[in-house]
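**Q** no sequence on hand, only this structure:
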């Protein structure tokens, strides 16, 4: 737990608000975010690089909720986006185009044009065809735009295989052996203004040594291309810094900051970061109620009203979140239980062998570290509603996304007349 989610008189509180009250008034399941924790995390990140010329661009993909983004924007954060939709969200949250970085391997010409219209800070370019596409659209619009090249440093992030993006064979970035060809294109693409290099080796990286290896390669590139007459004024170090999930340990964030200073801190470059999970991960919980306490032949199951459609990380990555009771109990330790959801497959599993004293049917539990890649990756699988999101600040709270009911989802759809015709 963090200082923003603590027990007060035996009841879990989000800042100064009893989460059982939120459950009663909003319903479960729901996400709860702490504005205070968001501000704390941003300040900690910013202050770790005091004295350096840094830009912090919140990775909108981690949690695109407008209220979350607005809180971080008020602290000074820009945005890192990966789609036209995220561009619209960042702008709607009050982030100016000049504080937006556009990443991602599949930018369409329509999305590129929208980003150029918004006058974004830079494109992180991941392929040579993309260089041509941005140049084409920018030239048609009479603009010249800043770009950095995302390089693939061939560094293992030592994290989940599905979120490791810095090794050869992944779709992300330009391989080092292709960099010469990519750099040569700037002589023939006049609408592009080369600014520097970017690297992002993966998500939830909790061993800082891969960062050191990748950043040293950026430093080598900077020296090499400066020696050839190129101006390298920006280095974008991406994101990926992990947070401690259940049972995990993580080196102090100061160690990451020291890694940055020791590898690229003396190059005279503007340094950009794209943190997501680091800013929002521990600022959110998933609040859920136990529907059934089921005792099988060999396993006990606590079946929640939240499912993998609400939080897919355990099913997709085998991630293990901390799970705690909302009401502390004086009961002796109870039998181990598997914490599962209502969705009709065995991957709908939040974790095995949890011990939650005093928790049974009807009781509330909180799944911690759920602020990142929770609601952002939610679905309506099994015909389930998109659940509410709530933000707390001090002793007040607000629903910042209401429940999207099934009837509303049905209303999105239409049935053509010919669907009523039976064939034999």
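**A** Great, that's in hand. Just so you know, these numbers come straight off a predicted model, no measurement behind them. Residues are numbered from 1 along each chain as shown.
**Q** every contact and neighbour count from this point should use C-alpha atoms.
**A** Noted.
**Q** my read is that residue 391 contacts residue 399, right?
**A** Yes - assessed by CA atoms under 8 Å, residue 391 is found in contact with residue 399 at 6.4 Å.
**Q** so between these two, which is more surrounded?
**A** More neighbours surround residue 391 than the other of residue 391 and residue 399, with 21 against 17 (other CA atoms under 10 Å).
**Q** which helix is the longest one in this structure?
**A** When the chain is parsed with DSSP state H, its longest helix is helix 209-227.
**Q** what about versus this one:
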């Protein structure tokens, strides 16, 4: 992670000391770096600058309005998977004609609102959805511009819960039936079929599955054109992995080279939907040690953040680096500890037997690579207050989502008149 240096022995986000933010905001809180978000987005623009390619940021990774607005001002479009995300994209300044609506279970109301908004593209994931969209478009007197999402039956070699391109996954249309359905879509009223979409999974760290999927897309596009069907666009999805623990991942230049070699010769407009690779390593979860507890055989560092704040370690057995906010000395002793939260679940654990320098109650720690799928997946489980969110730019910071109050959370409920 860049833009998160130790300066004078203290962890900073850009030029702001983490400890200063913790003092003002309280813990736990998420903190995002504008410079890191900008760098990661511009890396895509630079790698693909010679191609007819556009970046549609995937809001599901982090949909905070400040984050989305930052990317909107850089020129990014938006990839959304719900009506709520579409509204977020529009309110943050992404124009409707730069929004792609994906997702396997869009409702009639969502499809209608997308058409009324005049978005760039709807990625259709099934023949039944295609028929529904045709009916909705006809009823509104609109034309739906679509890309047909295909399932290429490619194993992305990623976590089973975020693999989306195999035949047994719920996403997309089986590639063997894609030509037939594409041809039918071209004849349906209210539909303008513009291209092909494909997304094989998230957190890919090997280029091989991408090359295989790109090759199948290229074959399909060639076949469709031979049949006299127009294909204007190819949506390649997202999914480039980030380094959570110094693991080898995909070099964006190598990814761009594969796009240039396999997809660019088709002469299609190219669409990409990165999310994690833009914001994942642009954010930290800052939390404070409540207590250090010695068990029979293990030592537990208990934080004031929990699985409701960052569920990835529990849900995916995901690894996140955890570092002290005060820079440890090189000669500090290291011991193995379990780093856990206060929720009443054994699974409320961020790390097991992690080698750490000494920690004590009151110390601040940072959970790294937390900018994606962190705050967006947070909950109020155990009636815990969700973390605040902070955006940093240079030497300035601002709370971009305040921590709610208990009254606000409890006030969402109502008690029936008979009680």
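**A** The structure has been received and is ready for your questions. Small disclaimer: the values here were computed from a predicted structure and weren't measured.
**Q** quick one: TM-score?
**A** In this superposition the chains share a TM-score of 0.98, using TM-score structural alignment, normalised by the length of the second structure; 418 aligned residues with a CA RMSD of 1.0 Å.
**Q** related to what we said a few turns ago, what comes up buried for the longest helix of the first structure?
**A** 210-219, 221-222 (16 or more other CA atoms under 10 Å).
**Q** out of those residues, the closest to residue 233 of the first structure would be?
**A** Among the buried residues of helix 209-227 of the first structure, residue 222 lies closest to residue 233 of the first structure (CA to CA), at 8.9 Å.
**Q** what's near enough to touch that closest one?
**A** The contact partners of residue 222 of the first structure, by CA atoms under 8 Å, 6 or more residues apart in numbering, come to 196, 232.
**Q** tell me which element residue 74 of the first structure falls in.
**A** If you go by DSSP states H and E, residue 74 of the first structure is part of helix 66-75.
**Q** give me the residues contacting that helix.
**A** With CA under 8 Å, 6+ apart as the test, helix 66-75 of the first structure has contacts from 33, 35, 38-39, 42-43, 58, 60, 63, 89-90, 92-95, 391, 400.
**Q** could you look up the SS state of residue 366 of the second structure?
**A** Following DSSP: H, G, I helix; E, B strand; the rest coil, residue 366 of the second structure is assigned to strand.
**Q** for it, give its distance to residue 285 of the second structure.
**A** Distance of residue 366 of the second structure to residue 285 of the second structure, computed by CA to CA, to the nearest Å: 6 Å.
**Q** and residue 159 of the second structure, by the same measure?
**A** 23 Å.
**Q** the second structure: matching residues for the longest strand along the first structure?
**A** Longest strand of the first structure, by residue count under DSSP state E: strand 284-295. Under TM-score structural alignment, the match for strand 284-295 of the first structure in the second structure covers residues 283-294.
**Q** circling back: for the next helix or strand after the longest helix of the first structure, buried residues please.
**A** Where DSSP H and E defines the elements, the next helix or strand beyond helix 209-227 of the first structure is strand 234-236. In terms of neighbour count (16+ other CA under 10 Å), strand 234-236 of the first structure has its buried residues at 234-236.
**Q** now do the helices in the stretch 151-300 of the second structure.
**A** For the stretch 151-300 of the second structure, the helices defined by DSSP state H, counting those that start in this stretch occupy 175-185, 208-226, 252-258, 276-279.
**Q** what's the closest of the ones you listed to residue 298 of the second structure?
**A** helix 276-279 (33.5 Å).
**Q** packing partners of the closest one?
**A** Other helices and strands packing on helix 276-279 of the second structure, by 3 or more CA pairs under 8 Å, 6 or more residues apart in numbering; DSSP states H and E, are helix 34-47.
**Q** quick one: the helix it packs on to the first structure mean distance?
**A** With mean CA distance after the TM-score superposition for the first structure, helix 34-47 of the second structure departs from the first structure by a mean of 0.6 Å once superposed.
**Q** ok, and what's touching that helix?
**A** 2-3, 14, 54-55, 70-71, 74, 252-253, 256, 277-279, 281-282, 391-394.
**Q** roughly how far does the spatially most central residue of the first structure sit from residue 103 of the first structure?
**A** In the first structure, the residue lying closest to the centroid (CA atoms, centre = their mean) is residue 62, at 1.9 Å. Separation of residue 62 of the first structure from residue 103 of the first structure (CA to CA): 14 Å.
**Q** now residue 259 of the first structure
**A** Residue 259 of the first structure is 23 Å from residue 103 of the first structure, where distance means CA to CA.
**Q** quick one: which of the two has more around it?
**A** residue 103 (22 against 19).
**Q** dump the residue contacts of that one.
**A** Contacts for residue 103 of the first structure (CA under 8 Å, 6+ apart) come out as 80-83, 123-125.
**Q** let's see if you can find the most crowded of these.
**A** If you rank those by neighbour count (other CA under 10 Å), residue 80 sits at the top with 30 neighbours.
**Q** can you name the next helix or strand after whatever helix or strand that residue lives in?
**A** Per DSSP H and E: residue 80 of the first structure is located in strand 78-81. Following strand 78-81 of the first structure in sequence order, the next helix or strand is helix 84-92 (DSSP H and E).
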